[in-house]
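**Q** Turn this into a structure:
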Amino acid sequence: MHHTDDALSEHESTAIHEPRLWRDKGWTARVIKNEDGDGWAVEMIRGGSAEPALVGPWTMGRNKVDPKPLDATAHQTLVKTASEVIRRHEQQLHAQLNKQVSIESESGTVIVKLVITPDEFEPFGTLTAEDSFGDVLATVKVRPDFRLTRDSAERWAAGGFDRIR
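**A** From the prediction side, this is the model:
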């Protein structure tokens, strides 16, 4: 059985090592004309993503006209930078979608967690109360704009962890 490159998705196929296009280790660096005036920019695209994870300025070559050619070292540095940008973005997103507070109740410390499930049509939140051993005391669905604060958590606990209207 003969395998063609079509069997692989485009971004996993052969590495490309060209002065303005460098594809390796799941990342593509592409040197492009800078849209805001003169000079050059570099786009870093992860895997089969349509959007670049990072677009940054790119150095001129020796002739002060053409871009500096890409090489393995430059690609490696760009991959590191772009990965860091993605990681920070994912952490930020995680922080926006996951919050928790701890409150004191008669039975001890209770951790109340809010997880927002993003959805184009019907995003929702899930509020969960856990005791200090991590056992779930209650879970309710809440509006995606529910604000979890120590106060709202204490009110929920005081109401016996009933559904929140």
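**Q** CA only for contacts and neighbour counts going forward, please
**A** Will do.
**Q** buried set for stretch 102-109?
**A** 102, 103 (16 or more other C-alpha atoms under 10 Å).
**Q** what's the following helix or strand after the longest strand along the chain?
**A** The single longest strand within the chain, with elements called by DSSP state E, is strand 108-117. Using DSSP states H and E, the helix or strand that follows strand 108-117 in sequence is strand 124-131.
**Q** Now do the helices in this structure.
**A** 72-97, 150-158 (DSSP state H).
**Q** The longest one - contacts with which helices or strands?
**A** Think helix 72-97. Applying 3 or more C-alpha pairs under 8 Å, 6 or more residues apart in numbering; DSSP states H and E, we find helix 72-97 packed against strand 27-33, strand 40-46, strand 108-117.
**Q** One more, so I can put them side by side:
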Amino acid sequence: EKHGGGPAVPEKAVRFSFTIMSVSVQADDKEGEVPIFTELKPNSELSCKPLCLMFVDESDHETLTAVLGPIIAERNAMKESRLILSIGGLPRFFRFHFRGTGYDEKMVREMEGLEASGSTYICTLCDAGRAEASQNMVLHSITRSHEENLERYELWRTNPFSESADELRDRVKGVS
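**A** Okay, the predicted model is just below:
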């Protein structure tokens, strides 16, 4: 635990997720690709689809390997394969290109309007607090969307029920 009060929990909330960054078309007889879609906000919760969410110590390589190993193996298998879809009665071939990028949680919290790392609420995708996370450090589910974070931010900004700071903080669960 770096900051904050409550039970000690591992330093990191690990989120292994994917985003479709871009879709391009390349004709068989052409060398260049033509982009038909590019994700403008690749780290947004609207486009970043979580496959796994857990709390873990960065140095706990056994747990990380056990949980993420199958996902990484599937990704590696997809790198070597082609997806064939019938579009308009003609087979179309698709290949997958993976790019791995890590985002710092501090940056994500700042961009999504969430409290800093000392917050009672330790995750940007669920309402888990330190006490809950200390009891269950592996199995967590996505319990809120980007839209809900925006709604909570608006509640924090306007305080329509004239609540105290502590009451308001409890209502928005880490969004500020």
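**Q** Kindly provide the TM-score of these chains.
**A** Once superposed, the chains reach a TM-score of 0.22 (TM-score structural alignment, normalised by the length of structure 1), with 62 aligned residues with a C-alpha RMSD of 4.9 Å.
**Q** hmm, back to that, so what touches the longest strand of structure 1?
**A** The contact list for strand 108-117 of structure 1, computed with C-alpha atoms under 8 Å, 6 or more residues apart in numbering, reads 97-104, 123-132, 144, 148, 153.
**Q** Let me know the angle separating it from helix 72-97.
**A** If you take axes from the mean of the first three to the mean of the last three C-alpha atoms, to 10 degrees, strand 108-117 of structure 1 sits at 120 degrees to helix 72-97.
**Q** Give the buried residues for strand 108-117 of structure 1.
**A** In strand 108-117 of structure 1, counting by 16+ other C-alpha under 10 Å, buried: 110, 111, 112, 113, 114, 115, 116.
**Q** picking up where we left off before, I'd like the helices of structure 1 laid out as a markdown table, including mean neighbour count and distance to residue 46 of structure 1.
**A** Listed next are the helices of structure 1 as a markdown table, based on neighbours: other C-alpha atoms under 10 Å; distance: least, C-alpha to C-alpha, whole Å:
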| stretch | mean neighbour count | distance to residue 46 of structure 1 |
| --- | --- | --- |
| helix 72-97 | 14 | 9 |
| helix 150-158 | 17 | 39 |
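**Q** Return the set of buried residues in the strand or helix carrying residue 71 of structure 2.
**A** Element membership of residue 71 of structure 2, judged by DSSP H and E, is helix 61-79. Across helix 61-79 of structure 2, burial judged by 16+ other C-alpha under 10 Å covers 64, 67, 71.
**Q** contacting residues around the helix or strand that comes right after it?
**A** The C-terminal neighbour of helix 61-79 of structure 2 among helices and strands, as given by DSSP H and E, is strand 82-87. Residues outside strand 82-87 of structure 2 that contact it (C-alpha under 8 Å, 6+ apart) are 91, 92, 93, 94, 95, 96.
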